[in-house]
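> quick one: sequence and predicted model below, then my questions.
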Amino acid sequence: MIRGIIAALFLVLPLPMVAVAEETTYTVLSFDELNGWERDNHQQALDAFLVTCPDMKDPDWQSLCALAQQKPNAKGFFELFFRPILISEGKPALFTGYFEPELHGALRPGGPYKYPIYREPPEAKISNPWLTRREIETGTIMHGRGLEIAWVDDPVELFFLQIQGSGRIKLPNGKMIRVGYGGSNGHNYRSIGAELVRRGVYSVHQVSAQVIKNWVRRNPVDGLELLRHNPSYVFFRKLSGHSDDLGPLGAMNRPVTDGRSIAVDPSFVRLGSPVWIEKGGGGPIRRLMIAQDTGSAIKGAQRADIFFGTGDKAGRAAGRLRDPGRMVVLMPIQRAFAMATETLQ
């Protein structure tokens, strides 16, 4: 999702300080060195790869995409034409999760539907930064201009929709509309989780996206004030022609796949590349995924945000994820060895 995709938990808690690495290393591995490789469902990874590989314009990637479209044996395809390469800059790996929220809303205000989802006004495109969250929500500058896409029933869910950058709105008649990132007011994000810790409401290890939601709902007046502690505000655009059974659009403007798509730092990992994930912590993951998204909080060679799907269940799983591990990029054979040779000579 073109959101500056950010896992909710990642923004709730600050990352530990780590030393800046002096150089990036590229180490070619064998498939035997990938923990769990033999047990993965490689066909699911190939299906996800096919969603975005037509948009990779380099000749070697185009050739591989053409081969993939011939429906080869998936495991054999990856083993024959790719080599795993470990890219490291000295920072430990960190995996977080993100998801597509599903909110309840209506196309007109009324009853519980009183919190608007706005399109970006023209002046916000020109002035950067523009008004703060507090000024947008408590002032009248947005009123009467037809900038509302929909109204939803929960201000805290709207807040987290802005963190994720895209989502679905379920209307009273059961129909869905999809919204995607459409701009921002230009202010930096300020963590409301860190603010609750600063106030002594919770300790660092207690804070999660769900804990914040529950606190805001138990304290509706103070809760809205807490949300306004963050001056950043995200606007949306309505996405049309996109089937409900597909995931939201990623940075490659193609649907992402739950459990098979990740957001990466494209300065280290080419978008569209297969990436082998070895996530530790609770519920280890050993799986081939595809780098199909990016995010402003996703920085580093060993940093990834795993897409968990749509709705509350996916949100709870994504919000709990903050684990170490290792990620290994699959590169076309000649490109992998050229990178290693150039770096290690």
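Received, thanks.

> drop to CA atoms for contacts and neighbour counts, all remaining ones
Will do.

> wouldn't Pro84 be in contact with Met331 here?
Yes. In this structure, Pro84 is within contact of Met331 by Cα atoms under 8 Å, at 6.4 Å.

> now do the strands in the stretch 101-250 of the chain.
102-106, 115-118, 148-152, 167-170, 176-184, 234-239 (DSSP state E, counting those that start in this stretch).

> pretty sure Glu102 sits against Asp312.
Yes. The pair Glu102 / Asp312 is scored as a contact, 7.3 Å apart, by Cα under 8 Å.

> try it against this one:
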Amino acid sequence: MAAPAAPAQVLEFQDLDGWAQEDHRAALAVFRNTCALLRDPLWSPLCKLSADAGDTGSSARQFFELLFRPVIVGTPPALFTGYYEPELNGSLLRTPRFAYPLYRKPPELTEGQMYHSREAIESGALRGRGLELVWLDDPVEVYFLQVQGSGRIRLPDGRVLRVAYGGKNGHPYRSIGQELIRRGASMADVSAQDIKAWVRSNPGPGRALLNSNPSFVFFRKLDDLPPESGPIGAMGRPITGMRSVAIDPAHVPLGAPVWVEKEGRQPLRRLMIAQDTGGAIKGAQRADIFYGTGFAAGEEAGKIKDGGRLIQLLPIDRAYALLSDG
């Protein structure tokens, strides 16, 4: 079922805070990475023109300003969060240290099917079937790797295994941060780092907290992804740190440029590309910013829970059609 129409407002580029100072060339390069996957007739000619746009900052800025209009869909404030690609240690064989598996998608599981819950799987529903892809040394990191959807696993021999989202069990995602608040925690205590620390300090209640989210993610190996590439996003192409963003495709077209005006401790003004999705990303003013790979990216991403504005850059005809639809 289509999402209900959200209110829309067409802006001018001069209304975008920091637009003139942006690196439009970097954004255009990321836009080109997935542009060919946009099949909508309104987008196809823009994608062809993007290949011919010059590689200077001024020509990239001109490309966006001539062919798009900024549109606020929905009602700010937005909610911005961050995600990243973890780098973890693991083993292809179970050992006393590496005892917590990432699972492949079971062959009988079909798209949209309601399958075993997280609690059932963690209690052994899939044990003994040979579905283990790799083993990690920390069940908390297994959980958060499922939240991020992709990662790099460093094996004992130095090789790095890239893993990506391979399916889910059909249960709705429930925020364990919100569950902690329901149990009495303050808003200041629900960053990813704080949740990890609490779960590790409270093994029994911590496991129950993780299992309060019945959604469970399965993984697949990525054998041919170069180490310099980011993880694979929802469009099937690598995403780019601080240029790719996960959105709700019911409200924002996958592949569209979006202007991010994030407030908070470290305000951000940046042109990004909507190249990913996420189970918790719902609504026209909701976005998850990809912060990159590794520990530092994770530390930064885990602190982000900020307001602001999410502004779509849409083909001119589409932008004004939204006004008439409203």
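Alright, I've got the coordinates. Predicted, not measured: the structure shown is a model, and the values here were computed from it.

> TM-score for these two?
After superposition, the two chains reach a TM-score (TM-score structural alignment, normalised by the length of the second structure) of 0.89; 320 aligned residues with a Cα RMSD of 2.4 Å.

> now the equivalent of Gln164 of the first structure over in the second structure: how far from Leu313 of the second structure?
Superposed on the second structure with TM-score structural alignment, Gln164 of the first structure falls opposite Gln148. Gln148 of the second structure is 26 Å from Leu313 of the second structure, where distance means Cα to Cα, to the nearest Å.

> looking at these two, which is more packed in?
Per other Cα atoms under 10 Å, whichever of Gln148 of the second structure and Leu313 has more neighbours is Leu313, with 27 against 19.

> tell me which helix or strand the residue mapped onto Cys65 of the first structure from the second structure sits in.
Under the alignment (TM-score structural alignment), Cys65 of the first structure pairs with Cys47 in the second structure. Per DSSP states H and E: Cys47 of the second structure is located in helix 44-52.

> that helix vs the first structure - mean distance after superposition?
Compared with the first structure after fitting, helix 44-52 of the second structure deviates on average by 1.7 Å (mean Cα distance after the TM-score superposition for the first structure).

> buried residues of that helix, list them for me.
Leu46, Cys47, Ser50 (16 or more other Cα atoms under 10 Å).

> roughly how far is that helix from the heart of the chain?
26 Å (Cα atoms, centre = their mean, to the nearest Å).

> same question for stretch 4-23 of the second structure.
Per Cα atoms, centre = their mean, the centroid offset for stretch 4-23 of the second structure relative to its chain is 22 Å.

> any idea how far apart the tips of that stretch sit?
The first and last residues of stretch 4-23 of the second structure sit 34 Å apart, counting by Cα to Cα.

> again, but for stretch 32-49 of the second structure
OK, stretch 32-49 of the second structure end separation, Cα to Cα: 10 Å.

> and if you look at stretch 84-99 of the second structure?
24 Å.

> may I see the buried residues of it?
Tyr84, Glu85, Pro86, Glu87, Leu88, Asn89, Gly90, Ser91, Leu92, Arg94, Phe98, Ala99.

> and what of stretch 113-126 of the second structure?
Tyr115, His116, Ser117, Arg118, Glu119, Ile121, Glu122.

> quick one: which of those residues is nearest Phe216 of the second structure?
Ranked by distance to Phe216 of the second structure (Cα to Cα), these are led by Arg118 at 5.4 Å.

> need the helices for the stretch 151-300 of the second structure, in chain order.
Using DSSP state H, counting those that start in this stretch, the helices of the stretch 151-300 of the second structure run over residues 176-182, 192-201, 203-211, 295-301.

> columns distance to Asn169 of the second structure on top of these, output as a markdown table?
A markdown table is the format used below for the helices of the stretch 151-300 of the second structure (distance: least, Cα to Cα, whole Å):
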| stretch | distance to Asn169 of the second structure |
| --- | --- |
| helix 176-182 | 17 |
| helix 192-201 | 23 |
| helix 203-211 | 13 |
| helix 295-301 | 25 |
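
> many thanks, we can stop here.
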